[in-house]
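>>> sequence first, then the predicted structure:
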Amino acid sequence: MDLRRLELMMQVAAAGSLSKAATVLGIAQPALGRQIRKLEEECGLRLVYRHGRGVSLTPEGQALIERAGPLVKQLAAIPADLQLERQSPEGLVTVGLTPTVCHLLGLELLTGLKQKYPRLVVHVVSGYSGYVLEWLVGGRLDMAILHDARRSPTVAVDPLAAAELFFVSPGAETTFERPAQPTLASLGKVPLALPTHNHGLRRTIEYAAAKEKIKLDVRYEVDTLELLKQIVVAGLACTILARPAVLSELAAGTLNARLLHAPKLHTRLVLATAAQRPVTHSMEVLEHELRTLFARLIDEGDLYGIVHPKDA
């Protein structure tokens, strides 16, 4: 059934006259009459009858208006509804963040989105990069920020920033000697606590050490950031982390962090999405907010150790 003819029929029913309806619609009365006749042919029924005062609906015409009227109004409202959703997106988006990124911008991301897009619901799931990647591929997440992830047939990645890596040591005295100038070579001379090999940060450190033929003394392997930091605070080992992961401990004096040199090491932060997953407008809004936050953090690089990907 032709939607336009239904709309014309509704206008004729409201006006009670072909001539009045034609004037309101801005079309010639004969053309309007032809469209009504074609609608009657589609239905196989007479829908209006003419009389001296105009036109009236037949019982069949009245039934058509009652049944089709709400549908026509809903269809006519779709463009406006889509524009409203574009301006104020709604729905659920689930994003995976590593602990470092959560410390860096998690709260600011959620509060900013809530203020700008109150109808948008954002779920944040946090875990080490390897786990977050598994959740993304498995469909649990809509998007994620990963450390040093590569493009694959199942995952699309786009660089956002790079985080400088710091040698993190206990704030108190230790039973082992700490290097005066932390370099890659000095990492082989101190006990370390690191994530397991499943995760991007560990792979970055191991690759750099292997390239320089440095054997690391890894005493503890843990995949929780809080326990990793507790091990270092307790004076059991040192670790390698991006500065945002230890900001509160640095302020409290329980940890020290010095930039690694010779060479500098970085972990690349990439925006990752499932390659075959359709991108919704809500996801586009979240991506824009993430890019805006990272652009500001890059400008404040001295504070957070976040740099442009090209500078890593």
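Yep, that arrived.

>>> CA only for contacts and neighbour counts going forward, please
Will do.

>>> how about the nearest residue to residue 164, chain neighbours excluded?
residue 266 (4.5 Å; C-alpha to C-alpha, 6 or more residues apart in numbering).

>>> residues contacting that neighbour?
For residue 266, the contacting residues are 162-165, 204, 312, taking C-alpha atoms under 8 Å, 6 or more residues apart in numbering as the criterion.

>>> now those residues in CSV, with neighbour count and secondary structure?
Compiled in CSV, the contacts of residue 266 are given as follows (neighbours: other C-alpha atoms under 10 Å; DSSP: H, G, I helix; E, B strand; the rest coil):
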residue, neighbour count, secondary structure
162, 25, strand
163, 26, strand
164, 22, strand
165, 23, strand
204, 17, helix
312, 15, coil
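
>>> below is structure B, check it against A:
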Amino acid sequence: MDIRKFDYFMSVAELGSFSRAAVSLRLSQPLLSRQVRTLEEELGLPLFYRNGRGVTLTQAGRCLLKNARTVRDAVEMTYNELNQLKSQLVGAAAIGMPTSVGRAVSVDLAQHFARHTPDVKLHIVEGLSSDIAEQIQQGRLDVAILYTPIRNQSILSDPVVVEHLVLVSAPGQGPDAPVSMDDLLRLPLVTSGPNQQLRRDLEQAARARGVQLNIAVEVDSLTSILQMVNVGLGHAVLPPSALVRHGLRDHFDVASFTDDIFHRTLYVGTGPQRSDAAPARQLAGVVKETLQRLAGPLTWDVIRA
């Protein structure tokens, strides 16, 4: 039942006239008459005696007037509560991200959910970027931070921030000036496996110059990459967020790059809605806001619309 019909009925009953009620409600009299007639048809009882001097309430009309305001207020309160539920985040939330991004984001994101959305059961998944992309496509994640937008109609990917990669070296072994791609090709590298997007990008740039990367060690673990770099086994190309935790930046030499290939966009991907999950679009909004809030020289730059 349209709750506005109660307002129309009460106005006619209190003013004793369809014409005066129509003026008060800023409706045409024919429209108001149809609305009240529809209410009477829904209830199956006449609410007014109509005469040339105006209207008077029938017994059914008096009964409805006695309770109409209470019913209207109860329905309105129910709608308000339901609308509040729609805006609240409740349920499960599985959010995935590359390990390097997680070093800057995970703790802040967990604190945000604990403070503002305690009814959400948060599950943060950190891993290789290729694994994160696979999991959101399989429906195991609600939201994912990605390095490459997924070409899938069921997954929406929005660019949010841009990383500027850095060369990470053992103390005393790093270059003193920004590094070019040609400089990098002369250095031994500690890098992830060939399935990772950054590795593929670097190999493509090397092939374009007719050479191969000088890979000293290949390992699919950010922690191990940093440990191997620290003991001098090679250099690593990493996002600056990989060095955020525990003051790691102070334990390495860090140099910037001169080539555009070392700029990477981070996307927030939203997967299909799971039955037990909080609204995925709202979760994605929280993740986007977190990435933007953490932007800075040690992480990434916000993409301006």
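Yep, it's here. Note that this is a predicted model, so its numbers are computed, not measured.

>>> follow-up on the earlier one: now structure 2: which of the contacts of residue 266 of structure 1 match?
Mapping the contacts of residue 266 of structure 1 onto structure 2 (both residues aligned by TM-score structural alignment, their matches' C-alpha atoms under 8 Å) leaves 162-165 still in contact.

>>> can you add distance to residue 5 of structure 1 and give these back as a markdown table?
Below are these laid out as a markdown table (distance: C-alpha to C-alpha, whole Å):
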| residue | distance to residue 5 of structure 1 |
| --- | --- |
| 162 | 59 |
| 163 | 61 |
| 164 | 65 |
| 165 | 67 |
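
>>> residue in structure 2 paired with the residue nearest to residue 164 of structure 1?
In structure 2, the residue matched to residue 266 of structure 1 (TM-score structural alignment) is residue 263.

>>> now do residue 161 of structure 2 against residue 102 of structure 2, distance only.
When C-alpha to C-alpha, to the nearest Å is applied, the distance between residue 161 of structure 2 and residue 102 of structure 2 equals 14 Å.

>>> also residue 7 of structure 2?
Applying C-alpha to C-alpha, one obtains 54 Å for the distance of residue 7 of structure 2 from residue 102 of structure 2.

>>> try residue 109 of structure 2
9 Å.

>>> who's more crowded, these two?
Set side by side, residue 109 of structure 2 and residue 102 give different neighbour counts by other C-alpha atoms under 10 Å, the larger being at residue 102 (22 against 19).

>>> right, and the secondary structure at that one would be what?
Using DSSP: H, G, I helix; E, B strand; the rest coil, the structure places residue 102 of structure 2 in helix.

>>> thought it was touching residue 128?
No - counting by C-alpha atoms under 8 Å, residue 102 of structure 2 sits too far from residue 128 to count as a contact (10.8 Å).

>>> what touches both of the two?
Counting by C-alpha under 8 Å, 6+ apart, residue 102 of structure 2 and residue 128 have no shared contacts at all.

>>> can you identify each of the helices in the stretch 151-300 of structure 2 by residue range?
Counting by DSSP state H, counting those that start in this stretch, the stretch 151-300 of structure 2 has these helices, from start to end: 181-185, 197-208, 222-230, 280-293.

>>> between those helices, which gets nearest to residue 153 of structure 2?
Closest to residue 153 of structure 2 of these, according to C-alpha to C-alpha: helix 280-293, at 15.0 Å.

>>> just checking, next helix/strand downstream of that closest one?
Read in the C-terminal direction, the helix or strand following helix 280-293 of structure 2 is strand 301-302, with elements assigned using DSSP states H and E.
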